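Visitor: Got a predicted structure plus its sequence, pasted below:
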Amino acid sequence: MAMGYTLMTEQRGPKGLVADAVGAERAGFDFAVSSDHYFPWLEEQGHAPYAWSVLGAVAASTERIGLMTYVTCPIMRYHPAVVAQKAATLSLLADGRFLLGLGSGENLNEHVVGQGWPPVNVRHEMFGEAVTIIRALLDGTDVNFVGDHFRVDSARLYDLPESRVPIGVAVSGAQSIGLFAADADAMIAVQPERDLVGRFDAATSKRVPKIGQQPICWDPDKDEAVRRAHEQFRWFAGGWKVNAELPGPSGFAAATQFVRPEDVAASISCGPDTKQHVEALRPWAEAGFSHVALVQIGGETQPEFLDYAREELLPALRGEYGDAPEHWLDAP
């Protein structure tokens, strides 16, 4: 598996995120993914800078590490024509190291534009139209589009990379795979489910990367790691179907008020044990994922974590799951 690092905008300010990306490249991570949020999940996380400005600075400050959004929602807060322009520009800044990760979003981040939060079937309709628009623009065509949810009038991108920006699509089940897998350049998922990988492979004629994300909370003190994981990541227990619907940090706080520290520690690897952190990625490997991005919980801990990753964690992960691919988006 290729090993990634998460620039979690919900727990770190913009300058810190750029410094962390530079540190992740030096540590030897293959790629870095960035969340794209308007709010943190919980107030305790405390941040939500604009991901695209951060990624522009990251692209200019790094040389090798792959970059991607994990994930951008192109259905409300951003119009798809604007997402295509952002992706093309970022790819140029990153010399082709960028993958545009797309998903149908969460109420948490999209409600700010005041249009209401549509049901999941409508979101999938909107997402399908958005991907069609984005792909056409990234192909360099002049786009006029009239759909049920979006209109585009004579759009064209004038600054495009030599190779089209690849698009990864977040999927969670048979419906989203059936709608979006055939044209995707990568599969993105938040759960290590073998069935998702099998369904995705059956729905497409090409071999593509399967990209997941795994939170851990490294700390020399296990009790502190558990405390911090509970404080900042107890929202993770809700599952995607719940997390997509709640409107703000107060909603996540209320929904997780009875989640205990031991509940979080049962699902997130916490503490100094490298073997435990390595094993946390086992379900992804067994499910057939080719790429996993680690989330280190706790914004202020990132510099120390990156030192640990360079010295201990990444060598252990390589030893267990294999060396990095020649190109970060190569699929096995």
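Guide: That came in fine, so what should we check first?
Visitor: From now on I want contacts and neighbour counts done on CA atoms only, so please keep to that.
Guide: Will do.
Visitor: Roughly how far does the nearest residue in space to residue 108 that is not next to it in sequence sit from residue 149?
Guide: Distances taken as CA to CA, 6 or more residues apart in numbering put residue 247 closest to residue 108, at 4.5 Å, once the chain neighbours are dropped. Using CA to CA, to the nearest Å, we find residue 247 at a distance of 22 Å from residue 149.
Visitor: Looking at those two, which is more packed in?
Guide: Taking other CA atoms under 10 Å, residue 247 and residue 149 do not tie; residue 247 has more neighbours (19 against 14).
Visitor: hang on, the earlier thing: where does the residue nearest to residue 108 land in three-state SS?
Guide: Secondary structure assignment for residue 247 (DSSP: H, G, I helix; E, B strand; the rest coil): coil.
Visitor: so it makes contact with residue 105?
Guide: No. Taking CA atoms under 8 Å as the definition, residue 247 is not a contact partner of residue 105, at 11.8 Å.
Visitor: ok, and the closest non-adjacent residue to residue 265?
Guide: residue 226 is the one closest to residue 265 (CA to CA, 6+ apart), at 6.0 Å.
Visitor: Surely the one you found is in a helix?
Guide: Yes. Assessed by three-state DSSP, residue 226 belongs to a helix.
Visitor: since we're on it, how many residues are nearby?
Guide: 24.
Visitor: which ones are touching it?
Guide: 217, 261-262, 264-265, 270-271 (CA atoms under 8 Å, 6 or more residues apart in numbering).
Visitor: Check it against this one:
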Amino acid sequence: MPEYGYFLSCEEHGPAALVDQARMAEQAGFQALWISDHYHPWHDAQGQSPFVWSVIGALSEAVSLPIETAVTCPTVRTHPAVIAQAAATSAVMTEGRFRLGVGTGEALNEHILGDAWPAAHVRMEMLEEAIQVMRRLFTGEEVNHHGTHYTVENARLYTIPDEPVPIDISGFGPAATSLAARVGDGYITMMPDESMVEQYRKGGGGAKPVSGGTKVCYGSDKDEAVRTVRELWFNEQLPGEMGQVLPSPKHYEQLKPLVTEDMVRENRVCGDNPEEHARALKEFADAGFDRVYVNQIGPDQKGFFDFYRTKVLPQLA
């Protein structure tokens, strides 16, 4: 049976609100936390984007739940040696309850320093080398590395946890899933796709943890919930590689007319039917996931946590 966690959205909420949600999640019976790592929101209506490492520091004092970034890109915007220090400190502050979720990222967040946005296969190469660098630094030994994409000289982390930080790799296609199976400590994906879980496990992932997540919108008025999802998270319904290559929030806003309310109804759980919410999470369980995270879209966070505490999580126990 999987564990069920809450997915904190840095794109939609400021740091104080995220800490409050984490407290409510723990009180409601959620067993773990994911937190997104963005420089920008996807578009201006979401409205936030705090620095994730500061928020994790606050979370380490506010709750006792395991915490994982979902996901950090340690390749372009931030050098992997810096991410390694941030992750190691987070693991120390959480007494070993931190995992580093990583992925190849999006131009929206990663091109801000003027770097060229690499092709997908190059981003995969960069991610694999970045993981090698971070793992060496997690040992606490001095690291010198002169690779294809990164240089590290005389770098040593002095504040490290007792055990190296686990690194889970996000994948939405066969190539990334293969990388996760080959070099990751776990696998992250956002669809309850049993075939991808099977590929990961047979490709070398074995019994390592597989985590997935989904977004919902709890509310007593289903139509209003659908409108809230379309207003705040229409970007999730955009097809193809747009999510990886568009460079700024305004470009996503230009594409909002492509997403209809009917598309939202078909692809997101909206409303206050506990069976529908439980069914969406059970799809991940049936596909073989070890942890399933859910995010509430919109302002009614307290209502969501009360609803899940009393009517949804008991169905999943």
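Guide: Thanks, I have it. Bear in mind that the values here come from a model prediction, so they are computed numbers and not experimental data.
Visitor: circling back: and the residue nearest to residue 265 of structure 1, how close does it get to residue 177 of structure 1?
Guide: Residue 226 of structure 1 is 35 Å from residue 177 of structure 1, by CA to CA.
Visitor: For the stretch 1-150 of structure 2, which segments are assigned as strands?
Guide: 3-8, 33-35, 67-69, 98-102, 143-146 (DSSP state E, counting those that start in this stretch).
Visitor: now those strands in CSV, with distance to residue 159 of structure 2?
Guide: Listed next are the strands of the stretch 1-150 of structure 2 as CSV, based on distance: least, CA to CA, whole Å:
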stretch, distance to residue 159 of structure 2
strand 3-8, 26
strand 33-35, 22
strand 67-69, 18
strand 98-102, 14
strand 143-146, 15
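Visitor: looking at these, which is closest to residue 116 of structure 2?
Guide: Distance to residue 116 of structure 2, taken as CA to CA, is lowest for strand 98-102 among these, at 19.9 Å.
Visitor: Just give me how far the closest one sits from the chain centre.
Guide: Here strand 98-102 of structure 2 shows a centroid-to-chain-centroid distance of 9 Å under the convention CA atoms, centre = their mean, to the nearest Å.
Visitor: and what of stretch 131-142 of structure 2?
Guide: Using CA atoms, centre = their mean, the offset of stretch 131-142 of structure 2 from its chain centre is 23 Å.
Visitor: Then stretch 118-135 of structure 2?
Guide: That offset, for stretch 118-135 of structure 2, works out to 18 Å (CA atoms, centre = their mean).
Visitor: residue nearest the centroid of structure 2?
Guide: By CA atoms, centre = their mean, structure 2 has its centre lying nearest to residue 70, at 1.8 Å.
Visitor: quick one: it and residue 158 of structure 2, what's the gap?
Guide: Applying CA to CA to residue 70 of structure 2 and residue 158 of structure 2 gives a distance of 25 Å.
Visitor: again, but for residue 273 of structure 2
Guide: 50 Å.
Visitor: Same question for residue 65 of structure 2.
Guide: According to CA to CA, residue 65 of structure 2 and residue 158 of structure 2 sit 25 Å apart.
Visitor: Of these two, give the one with the bigger neighbour count.
Guide: residue 65 (20 against 15).
Visitor: contacting residues around that one?
Guide: Applying CA under 8 Å, 6+ apart, the residues contacting residue 65 of structure 2 are 26, 31-33, 97.
Visitor: So which of the residues you listed are in helices?
Guide: Within the contacts of residue 65 of structure 2, residues falling in helices by DSSP state H are residue 26.
Visitor: nearest to residue 12 of structure 2, of the contacts of residue 65 of structure 2?
Guide: Nearest to residue 12 of structure 2 out of the contacts of residue 65 of structure 2 is residue 33 (CA to CA; 15.9 Å).
Visitor: Find the nearest non-adjacent residue to residue 277 of structure 1, please.
Guide: Counting by CA to CA, 6+ apart, residue 269 is the residue found nearest to residue 277 of structure 1 once chain neighbours are left out, at 5.8 Å.
Visitor: The lengthiest strand in structure 1 vs structure 2, average offset?
Guide: Longest strand of structure 1, by residue count under DSSP state E: strand 210-218. Average distance, strand 210-218 of structure 1 versus aligned residues of structure 2 after superposition (mean CA distance after the TM-score superposition for structure 1): 0.6 Å.
Visitor: What segments of the stretch 201-317 of structure 2 are strands?
Guide: Under DSSP E, counting those that start in this stretch, the stretch 201-317 of structure 2 gives strands at 210-217, 269-270, 291-296.
Visitor: Out of those, indicate the one that is most buried.
Guide: strand 269-270 (a mean of 26; mean count of other CA atoms under 10 Å).
Visitor: show me the contacts for the counterpart of residue 127 of structure 2 in structure 1.
Guide: Matched by TM-score structural alignment, residue 127 of structure 2 corresponds to residue 127 in structure 1. Neighbouring residues of residue 127 of structure 1 by CA under 8 Å, 6+ apart: 74-75, 103-104.
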